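J.: dropping the sequence and predicted coords here.
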Amino acid sequence: WHEQKGTDEEPECSICYNTYDNVFKTPKVLDCTHTFCLECLSRLMAISLADQDGTGGTTQLYCPFCRHPTLLPKEGPPALATSHEVLCKLPIHQQQEESVWLEGEKLCYKSSKQNRGSGPPDSPTAFCICIDIGGSKTVAAPVQTRRRTSGVMGRLSDWKRMILFFVLMVLLVVVVLWPLQCVFSTGNMRCMREPIQPSPTAISSTLIPLTRVFDPKG
């Protein structure tokens, strides 16, 4: 995948999905021939430097696609080779690469445009535009905090689901299973057996012996 683009007319970077231009989004080619914009590669470089903790040494960029290392020039990503194949597909006014340099944790570009507010119409006014590409490790701290928080919330959600499941099981037993057990065991929904009414024959057989015992003529 040597070239990343959205359409044939507007090729775009596969990291940020922004269309290429001839300034901060200049298409730069890594040693593996994969192409990305200058700004994204500069941010990757800043992150790599932050991971090294200032130990020094040569900076290498690892391709986000194939992980092949590219040795960075001393001037940083702006000194990487530019994909003129991609530049030729840009609008005519963007096909000429502008000078962009690395200044600390910033990418800078000096532009000269016509001053419309004062002076002769043909007098250019130069100004400098810089964007921050900082790769400090403190940027990753809120992400880790959010992950820890999400883990705690996930455990709380698990407890809530367990409690809800337990309550549903209790309701199932009370509302459905218990009445069914009563129906099968007692024949009614109240789980109370009806008292057995003694028959008249049993009452007579019980009273007759008592009468004989207390008969004064006996």
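T.: In hand now; what should we look at?
J.: use CA for all of it now, contacts and neighbours both
T.: Noted.
J.: strands along this structure, start to end?
T.: Counting by DSSP state E, the segments of the chain that form strands are 27-29, 35-37, 60-62, 69-71, 100-103, 106-114, 124-132.
J.: save the ones you listed as JSON lines, and put in distance to residue 21 and mean neighbour count too.
T.: Shown next, in JSON lines, are the strands of the chain (distance: least, C-alpha to C-alpha, whole Å; neighbours: other C-alpha atoms under 10 Å):
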{"stretch": "strand 27-29", "distance to residue 21": "8", "mean neighbour count": "26"}
{"stretch": "strand 35-37", "distance to residue 21": "9", "mean neighbour count": "28"}
{"stretch": "strand 60-62", "distance to residue 21": "22", "mean neighbour count": "19"}
{"stretch": "strand 69-71", "distance to residue 21": "22", "mean neighbour count": "15"}
{"stretch": "strand 100-103", "distance to residue 21": "12", "mean neighbour count": "18"}
{"stretch": "strand 106-114", "distance to residue 21": "13", "mean neighbour count": "16"}
{"stretch": "strand 124-132", "distance to residue 21": "15", "mean neighbour count": "12"}
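J.: here comes the other one, which I'd like you to weigh against the first:
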Amino acid sequence: MFITEELECVVCCYDYSRSDRVPRVLHCSHTFCALCLEKMSRLAGPIRCVSCPLCRWITCTPVSLTLSGALWVNTEIWDQIPDEQQGGMQDAVEDLNITKTQLIKITLPDSRRSRFISKVQKMFSCGLGMDAC
């Protein structure tokens, strides 16, 4: 099995994620994403059952718990999932930079704006390396 195949759910063929497609382990030790497990689960009175699509072992959990609350996360796969927060954080920083620029344009007159922006740029360039200062 290739490493990329190990990082995707064999039911839906989507990559596991740290948000909605969390890799959850059934009692038979097979792993699937939380969304697929929810779709495959069946209510049987006070219990929820999931039949493993690979070996047909039936995993049962109490209805009082969600499947995500009742089943363990496969930590071997979890540790290999790229950190999604990094991409989201980069987008947030870019949005913040746009907002800062818009605020500077609104609050500072033209003559002071360019001096302020150059000081801010110099301040941030100092963090990149000591040679820039």
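T.: Yep, it's here. Not measured: the values here are computed from a predicted model.
J.: need the strands of structure 1 in TSV (columns: distance to residue 8 of structure 1).
T.: Output for the strands of structure 1, formatted as TSV (distance: least, C-alpha to C-alpha, whole Å):
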stretch	distance to residue 8 of structure 1
strand 27-29	15
strand 35-37	15
strand 60-62	27
strand 69-71	27
strand 100-103	26
strand 106-114	27
strand 124-132	28
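J.: against residue 68 of structure 1, how distant is the residue mapped onto residue 28 of structure 2 from structure 1?
T.: Mapped onto structure 1 by TM-score structural alignment, residue 28 of structure 2 lines up with residue 32. Separation of residue 32 of structure 1 from residue 68 of structure 1 (C-alpha to C-alpha, to the nearest Å) stands at 6 Å.
J.: farthest residue from the center of structure 2?
T.: In structure 2, counting by C-alpha atoms, centre = their mean, residue 111 sits farthest out from the average C-alpha position, at 43.5 Å.
J.: counterpart of it in structure 1?
T.: So residue 111 of structure 2 corresponds to nothing, using TM-score structural alignment.
J.: chain center to the strand or helix carrying residue 111 of structure 2: distance?
T.: Assigned by DSSP states H and E, residue 111 of structure 2 belongs to helix 110-126. Mean C-alpha position of helix 110-126 of structure 2 versus that of the full chain (C-alpha atoms, centre = their mean, to the nearest Å) differs by 35 Å.
J.: for it, list every residue counted as buried.
T.: residue 113 (16 or more other C-alpha atoms under 10 Å).
J.: for it, packing partners?
T.: Under the contact definition 3 or more C-alpha pairs under 8 Å, 6 or more residues apart in numbering; DSSP states H and E, helix 110-126 of structure 2 sits against no other helix or strand.
J.: what's the spatially closest residue to residue 60 of structure 2 that is not a sequence neighbour in contact with, if anything?
T.: Spatial nearest neighbour of residue 60 of structure 2, chain neighbours left out: residue 49 (4.4 Å); criterion: C-alpha to C-alpha, 6 or more residues apart in numbering. Contact analysis of residue 49 of structure 2 by C-alpha atoms under 8 Å, 6 or more residues apart in numbering lists 41, 42, 43, 58, 59, 60, 61.
J.: tell me the residues of structure 2 aligned with the longest helix along structure 1.
T.: The residue-count maximum for a helix in structure 1 (DSSP state H) belongs to helix 141-172. With TM-score structural alignment applied, helix 141-172 of structure 1 matches no range in structure 2.
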